[in-house]
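**Student:** Need a 3D model of the following:
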Amino acid sequence: MLDAAVGAFGRHGYRAASMDDIAEAAGVSKPLVYQYLKSKDDLFTACIDREAAALTKAVLDGTRDQTLPPDQQLWNGLCAFFAHTAAHPDGWTVLHQQAPGEGETFAGVVAGMRAEIVALVTALLGRVAQDAGCDEGLMDREVSGLAHALVGSAESLADWANSREEDRPSAKETAATLMNFCWAGLEGLMKGARWTPSR
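**Tutor:** Next up is the predicted model:
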């Protein structure tokens, strides 16, 4: 039932998705859907909860090996993120495009998921900064900002990759795009090579 609902919400949006169509796609009666989930809101919430938990688990599993250096952990996490969003495009659409615009309750679940992923990336970048001997001001201020920027970039790239009908990049290719964009800059930053605007 949730698979059918995620597909309908992902393809048609929350408002346009029909409970009749969801029930038919799930191979159950409409009253049975309402027996388990009392309303369309409840069904949408269940979909968001499930998809957010699955995506968070994929990223956490990808970064679980604490014996790896931070760049390898980040690489593994990005590969897991892009593999999951590619394998579950309707779920990603529900989380990233549908839920945030459909009310605070739905948006709050997605915000919680995002905060958990940002915290994970912040910790990884914090390890890099600490290993490089950066001062605590950088740790507190810029590492957090960089983590938010990296997660936002990953979200945008997932949309981009999933929108490509032809020549769709693999999860590793998409992850490499983001690593090439961010890691060289991060390495320079941690070594004290900072960009400043020209006068």
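
**Student:** contacts, neighbours, all on C-alpha from now
**Tutor:** Will do.

**Student:** all helices of the chain, in order?
**Tutor:** Using DSSP state H, the helices of the chain run over residues 2-12, 19-26, 30-36, 40-62, 70-87, 89-93, 104-131, 136-163, 171-190.

**Student:** Among these, show me which one is buried the most.
**Tutor:** Per-stretch averages of neighbours, counted by mean count of other C-alpha atoms under 10 Å, single out helix 89-93 among the helices of the chain, with a mean of 23.

**Student:** List the contacts of it.
**Tutor:** V6, G7, F9, G10, R11, I48, E51, T85, N162 (C-alpha atoms under 8 Å, 6 or more residues apart in numbering).

**Student:** One more sequence to fold, the one below, so I can look at both together:
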Amino acid sequence: MAGGTKRLPRAVREQQMLDAAVEVFSVNGFHDTSMDAIAAAAQISKPMLYLYYGSKEELFAACIHREGLRFVEAITPAGDPSLSPREQLRAALVGFLGFVDQNRSSWMVLYRQAIGQQAFAGQVRGSRDRLIELTAKLLESSTKDPDEGTDFSIMAVALVGAGEAVADRIAGGEIAVDAAADLLERLAWRGLAGKKK
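**Tutor:** So this is what the prediction gives:
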């Protein structure tokens, strides 16, 4: 196994290790995952894994960092200024929910395991805060004559929270991305309808 692995460029080997780690962490959780299990899944030796990542905590942090970047990349098209606010919201929803659907293990690591680990929760909050900020801007730009004191940030927190709950259903295979995006889009627009004059 480990002795017969051919030499790969460092960047490729790192990605293979991270891929394996995300899968193992998603199934076993942080505390119940061993470096032995990750090394076996990556088909490398445990000493090689430690050579690249000095500890399980360092490896988990690297997983969160990479998956967080991938998550932000998935929702970035929603910031296209040529789209209408509603099209931007739809792009954000499809990007977010599509990421979950295509990266279920990443979702489990990012949102269900890392958020529960105090040492890593701050890393996750960064990508979540970016999504909330984007959503708040979309809601504000699409609301005509908002009531005085309308808090778009809180509205965005509620919508993102609903999105996370729906994303859990996607990760469990209970709902398709398009149906989930339709549901959340209607929810957002119905809420805004009451704010339009």
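
**Student:** care to give me the TM-score?
**Tutor:** Scored against TM-score structural alignment, normalised by the length of the second structure, the superposed chains reach a TM-score of 0.87; 181 aligned residues with a C-alpha RMSD of 1.3 Å.

**Student:** Quick check: closest non-adjacent residue to the residue nearest the centre of the first structure.
**Tutor:** For the first structure, the residue nearest the mean C-alpha position is E155 (5.7 Å; C-alpha atoms, centre = their mean). Once flanking residues are discounted, E155 of the first structure sits nearest to H96: 7.8 Å by C-alpha to C-alpha, 6 or more residues apart in numbering.

**Student:** aligned partner of A176 of the second structure in the first structure?
**Tutor:** Using TM-score structural alignment, the partner of A176 of the second structure in the first structure is S170.

**Student:** make that S153 of the second structure, sorry
**Tutor:** Counting by TM-score structural alignment, S153 of the second structure corresponds to S144 in the first structure.

**Student:** same thing with V109 of the second structure?
**Tutor:** By TM-score structural alignment, V109 of the second structure lines up with V94.

**Student:** could you measure R114 of the first structure against R168 of the first structure, distance?
**Tutor:** 25 Å (C-alpha to C-alpha, to the nearest Å).

**Student:** same check, this time on L32 of the first structure
**Tutor:** From L32 of the first structure to R168 of the first structure the distance is 38 Å (C-alpha to C-alpha).

**Student:** residues touching the residue lying closest to L192 of the second structure once chain neighbours are set aside, list them.
**Tutor:** For L192 of the second structure, ignoring the flanking residues on the chain, the nearest one in space by C-alpha to C-alpha, 6+ apart is T143 at 6.6 Å. Residues near T143 of the second structure by C-alpha under 8 Å, 6+ apart: L192, K195, K196.

**Student:** Reformat those residues as CSV; add distance to T76 of the second structure.
**Tutor:** Formatted as CSV, those follow (distance: C-alpha to C-alpha, whole Å):
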residue, distance to T76 of the second structure
L192, 23
K195, 27
K196, 27
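
**Student:** isn't M190 of the first structure right up against C134?
**Tutor:** Yes: under the criterion of C-alpha atoms under 8 Å, M190 of the first structure makes contact with C134 at 6.6 Å.

**Student:** The residue nearest to the centre of the first structure matches what in the second structure?
**Tutor:** Under the alignment defined by TM-score structural alignment, E155 of the first structure corresponds to E164 in the second structure.

**Student:** cool, and S29 of the first structure?
**Tutor:** Per TM-score structural alignment, the equivalent position to S29 of the first structure in the second structure is S45.

**Student:** For N28 of the second structure, see how far away its match is.
**Tutor:** Going from S45 of the second structure to N28 of the second structure by C-alpha to C-alpha gives 20 Å.

**Student:** same question, S82 of the second structure
**Tutor:** Taking C-alpha to C-alpha, one finds S82 of the second structure at 43 Å from N28 of the second structure.

**Student:** What's the separation between the residue nearest to S153 of the first structure when sequence neighbours are not counted and C47 of the first structure?
**Tutor:** Distance criterion C-alpha to C-alpha, 6+ apart; nearest residue to S153 of the first structure, sequence neighbours excluded, is L178 at 7.5 Å. Separation of L178 of the first structure from C47 of the first structure (C-alpha to C-alpha) stands at 28 Å.

**Student:** Please pull up the equivalent of V100 of the second structure in the first structure.
**Tutor:** Aligned by TM-score structural alignment, V100 of the second structure pairs with T85 of the first structure.
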